[in-house]
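**Student:** give me a model of this one.
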Amino acid sequence: MSHKADYSVKFASISEQTLLNTLSDESRMFIREMAHEYRFTQQDLRQVTEIARDLQMWGESNIESVWPVASETHTGKQEKQRILRTLVATWERYKEAANNYQLGTSIPVKKVTAEVMEKEKGKLGLGYCPVASPKTRCCNLLTLDAVDNCGYGCSYCSIQSFFTGDQVYFDPEFADKLAALSIDPEKTYHIGTGQSSDSLMWGNSHGVLQAQIEFARKHPNVILEFKTKSANVSYLLNHDLPPNIICSWSLNTPTIISNEEHASAPLEKRLDAAKHLAEKGVIVGFHFHPMIHYQGWKEEYADLFNILQTSFFDPKQVAMVSLGTLTFIKPVIKKIREQGSRSQILKMPMVDTEGKLSYPGEIKLELFSHAYNSFSSQWQKEVFFYLCMENHNIWKPVFGIEYESNEAFEQAMKQSYSGKIERLRNQIP
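**Tutor:** Predicted coordinates:
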């Protein structure tokens, strides 16, 4: 067998473990030609196809147009190494530039389909935040999986690494299992329901909200937080709610919502939904997570923070404002590339941050400081501000304070939330 034929067999084998087949016909043929010329290893081919996939998703130049010009002085392995180094440097330059969503062409909306199914699970229990890390300051949030998988199509979502396919699962025995859940009446619990699916987008489908409301009513020592990107609050508005339920919204600028949070409610509808519940007497909260660095980010986030304070809410109605940014584990990055939706979400400088990939510290500090300093002293005093999944070293530069441990952070959060719940329970203004 000739060397050329021998490599063709090898190429067919190693290419199956890469993103080659997700690329356009032109890029696929070009990479195949370069792989044969320079005898790419599987690692070489994986790196090249990932770069090609990123450029395709970002709407940037294709791999053919950025391929380094052949050298007149290098050959063989040296030339391959030079080409790959140059290609990676070009890719990194793209990532260093702030995302640009104002190019005159809108990113196509990702079509989101969800098949709702019933599936009985095992014993229902309380879990821990799935993205918690011992290297970051964590509030020790407990999680309750009322629904498995999400019906939205946010490009950055970590849920996509936990589930496969478009099936969204409801446990027909959820209400009974929740009612039987053991809760220590001497402890204060903070439980979130938005970790494996959006808390409110499904409304009371399969009785999930009714069961959770009764659970919160039965256990006044539980702080039950519904986290959402929806505007589906009709069931909550039409039913009496115990004061220990907090409804929180993940918010972002209109640019990010329209380009990266597919099928979720527009900003104005999220704010309207939150306002209706606040007027009903429900404690609300807001998560600016992920804040994203892009051209125009500072002005658009400033507008959003201003609208929140001047047009919608009194800080007495608000439990928390959390700040966070893009933080990836490798399986999520792999899933994003496999899906291949038009998105700039991976077009960012990535550094290792406490075992995950995220922005460098200087970008984080700029994002978070801008956010916190955009709120009035009254909001800073009356609302619990915190950083989500960030190293404790960044807290003091942003807020002027830091917690010595996760337990101290957890206790401060619970104390703040419990104080607002007690005032609401006793109808104290």
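**Student:** alpha carbons only for contacts and neighbour counts from here, please
**Tutor:** Fine.
**Student:** so where do the strands sit in the stretch 151-300 of the chain?
**Tutor:** Per DSSP state E, counting those that start in this stretch, the stretch 151-300 of the chain carries strands over the ranges 153-154, 167-170, 189-192, 222-228, 245-250, 261-262, 283-291.
**Student:** in a markdown table, list the ones you listed along with mean neighbour count and distance to residue 89.
**Tutor:** Formatted as a markdown table, the strands of the stretch 151-300 of the chain follow (neighbours: other Cα atoms under 10 Å; distance: least, Cα to Cα, whole Å):
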| stretch | mean neighbour count | distance to residue 89 |
| --- | --- | --- |
| strand 153-154 | 21 | 29 |
| strand 167-170 | 20 | 40 |
| strand 189-192 | 22 | 42 |
| strand 222-228 | 23 | 39 |
| strand 245-250 | 23 | 35 |
| strand 261-262 | 21 | 29 |
| strand 283-291 | 22 | 26 |
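**Student:** right, so of these, which gets closest to residue 109?
**Tutor:** Proximity to residue 109 (Cα to Cα) singles out strand 261-262 among those, at 6.2 Å.
**Student:** from residue 277, how far out is residue 283?
**Tutor:** Distance of residue 283 to residue 277, computed by Cα to Cα, to the nearest Å: 8 Å.
**Student:** also this sequence, please, to line up against the first:
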Amino acid sequence: YQELKQLVEMSIDLHMWDESPFRESWSEFPNKKAAFHWARNYYEAKKNQPHSYTHFDVSSHQTDHKVTLVEQEKSQLGLGMCPVASPKTRCCNLLTLDAVESCGFDCSYCSIQSFYNEHTIGFDSSFAQKLDALELDAKRTYHIGTGQASDSLLWGNRAGILEALFAFARKHPNVILEFKTKSDNIGYLLEHEVPPNIVCTWSLNTPTIITNEEHLSAPLHKRIAAARALADKGVKVGFHFHPIVVYENYLKEYAAVYEMLLKTFIPQEVVLVSLGTLTFIKPVIRQLRERNFKSKILQMPFADANGKLSYPLHLKREMFAHAYAAFAPWHQEVFFYLCMEDESLWNDTLGYEYATNVDFERHMLSSYTKKLNMPYFYV
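**Tutor:** All right, here's what the predicted structure looks like:
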């Protein structure tokens, strides 16, 4: 039974990756064991080699990703620790604020689909009131992000969410409020005065990955143009390269994106650059296989990553060291970090490390507040 189950999963993956199925290379075998051994080797060869998107066809991907927008009162404010935080990885202790639940983009690797109904977008009808009633310690510096449960800017000011967040930022000048996005929907921010403690960050990737895996999101040039427009207005910006994906010639293509940023921004405008990669929990892998769509995102060598599945450490060292080296002109003025990665990777790729998560958080907040001209309340 287990071998049959594995054969089914391998067949689903080959179809998802747009690779040749078993039947095109199948031959006669002396027994079931030999046949399974051949199938496993065929599959692993396809899975572990750097794949190419050159002839990958995503034209059949559903482009009218239909979602239902639901506005109803939630029982409580969705504020808490980052949902992927782990004591086994180096974590910045980010607080996440769920202004919206679920996302309208259709990125193949997204873990949001394992937490929410991916076809329903939830807005809290009393979000502004809950946020206004939130009590915070005025003598503590907070870092709160709104781009974990949904995209921070995709929905604009629908249901008054940006208006409420702007008011919250003004009321609590000791809060660093981060909007994280893959959109170029910055109309509300251009039309209104943005509180100085709001940072707008973009998740960036290569055009290859955006086209083939980040469906419905803004193309790279529009994301960068949106960031440039806000930087021109005086809003501090940042960039997340998460996930960096391994594929044929990936280092060359990512290098072109890094160079584009270096030419478009000066380090005084940029608060942060984070680096991360694909990390899966088993429910997400199962849901991807159930979707019956084309994606190469699972066509990668898996290694244990503290109970999750990710790239082997040697590939992570390659991608992170390459990215950090490319940003050498920014090293002294921009805060760089690895997002939710094994602590052993830091020194090998960035040349420094933090002894604890608290140490990491303190250095991050010190750097952010300095760039934002905010006082830092050391806790």
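**Student:** need the strands of the stretch 151-300 of the first structure in TSV (columns: distance to residue 133 of the first structure).
**Tutor:** Converted to TSV, the strands of the stretch 151-300 of the first structure look like this (distance: least, Cα to Cα, whole Å):
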stretch	distance to residue 133 of the first structure
strand 153-154	23
strand 167-170	27
strand 189-192	17
strand 222-228	20
strand 245-250	21
strand 261-262	25
strand 283-291	17
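**Student:** for residue 98 of the first structure, find the nearest of the ones you listed.
**Tutor:** Residue 98 of the first structure lies closest to strand 283-291 among these, at 13.0 Å (Cα to Cα).
**Student:** what's the closest of the strands of the stretch 151-300 of the first structure to residue 408 of the first structure?
**Tutor:** Residue 408 of the first structure lies closest to strand 189-192 among the strands of the stretch 151-300 of the first structure, at 14.2 Å (Cα to Cα).
**Student:** where does the closest one end up in the second structure?
**Tutor:** Mapped onto the second structure using TM-score structural alignment, strand 189-192 of the first structure spans residues 142-145.
**Student:** and for stretch 270-278 of the first structure?
**Tutor:** Following TM-score structural alignment, the aligned partner range for stretch 270-278 of the first structure in the second structure is 223-231.
**Student:** what about that stretch, distance to the chain center?
**Tutor:** Put simply, stretch 223-231 of the second structure sits 18 Å off its chain's centre (Cα atoms, centre = their mean, to the nearest Å).
**Student:** same question, stretch 294-303 of the second structure
**Tutor:** Distance of stretch 294-303 of the second structure from the chain centroid (Cα atoms, centre = their mean) equals 16 Å.
**Student:** again, but for stretch 273-284 of the second structure
**Tutor:** For stretch 273-284 of the second structure, the distance to the chain centre is 7 Å (Cα atoms, centre = their mean).
**Student:** okay, that stretch sits on what stretch of the first structure?
**Tutor:** Taken onto the first structure by TM-score structural alignment, stretch 273-284 of the second structure occupies residues 321-332 there.
**Student:** who touches the matching stretch?
**Tutor:** Identification of contacts with stretch 321-332 of the first structure by Cα atoms under 8 Å, 6 or more residues apart in numbering yields 156-158, 160-161, 285-292, 356-359, 364, 368, 371, 383-390.
**Student:** what residues of it count as buried?
**Tutor:** Buried residues in stretch 321-332 of the first structure, counted by 16 or more other Cα atoms under 10 Å: 321-328, 332.
**Student:** same check on stretch 361-379 of the first structure?
**Tutor:** In stretch 361-379 of the first structure, counting by 16+ other Cα under 10 Å, buried: 364-365, 367-369, 371-372, 374-375, 379.
**Student:** so how much does the match of stretch 270-278 of the first structure differ from the first structure once superposed?
**Tutor:** Stretch 223-231 of the second structure, aligned to the first structure and superposed, deviates on average by 0.4 Å (mean Cα distance after the TM-score superposition for the first structure).
**Student:** ok, residues contacting that stretch?
**Tutor:** For stretch 223-231 of the second structure, using Cα under 8 Å, 6+ apart, the contacting residues are 182-186, 189-190, 200-202, 204, 236-237, 261, 264-265, 269.
**Student:** identify the residue of the second structure aligned to residue 90 of the first structure.
**Tutor:** Aligned counterpart of residue 90 of the first structure in the second structure: residue 42 (TM-score structural alignment).
**Student:** sorry, wrong one. I was asking about residue 253 of the first structure.
**Tutor:** Aligned counterpart of residue 253 of the first structure in the second structure: residue 206 (TM-score structural alignment).
**Student:** and that match, how far from residue 11 of the second structure?
**Tutor:** 28 Å.
**Student:** try residue 115 of the second structure
**Tutor:** Look at residue 115 of the second structure and residue 11 of the second structure: by Cα to Cα, they are 27 Å apart.
**Student:** who has more neighbours out of the two?
**Tutor:** Set residue 115 of the second structure next to residue 11 and count neighbours by other Cα atoms under 10 Å: residue 11 wins out with 19 against 13.
**Student:** ranges for the helices of the second structure?
**Tutor:** Under the criterion DSSP state H, the second structure carries helices at the ranges 2-16, 32-48, 127-133, 161-171, 187-191, 207-213, 220-232, 250-264, 282-290, 313-326, 344-349, 357-372.
**Student:** and those as JSON lines, adding distance to residue 83 of the second structure?
**Tutor:** Listed next are the helices of the second structure as JSON lines, based on distance: least, Cα to Cα, whole Å:
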{"stretch": "helix 2-16", "distance to residue 83 of the second structure": "28"}
{"stretch": "helix 32-48", "distance to residue 83 of the second structure": "29"}
{"stretch": "helix 127-133", "distance to residue 83 of the second structure": "20"}
{"stretch": "helix 161-171", "distance to residue 83 of the second structure": "20"}
{"stretch": "helix 187-191", "distance to residue 83 of the second structure": "27"}
{"stretch": "helix 207-213", "distance to residue 83 of the second structure": "23"}
{"stretch": "helix 220-232", "distance to residue 83 of the second structure": "25"}
{"stretch": "helix 250-264", "distance to residue 83 of the second structure": "28"}
{"stretch": "helix 282-290", "distance to residue 83 of the second structure": "15"}
{"stretch": "helix 313-326", "distance to residue 83 of the second structure": "22"}
{"stretch": "helix 344-349", "distance to residue 83 of the second structure": "22"}
{"stretch": "helix 357-372", "distance to residue 83 of the second structure": "15"}
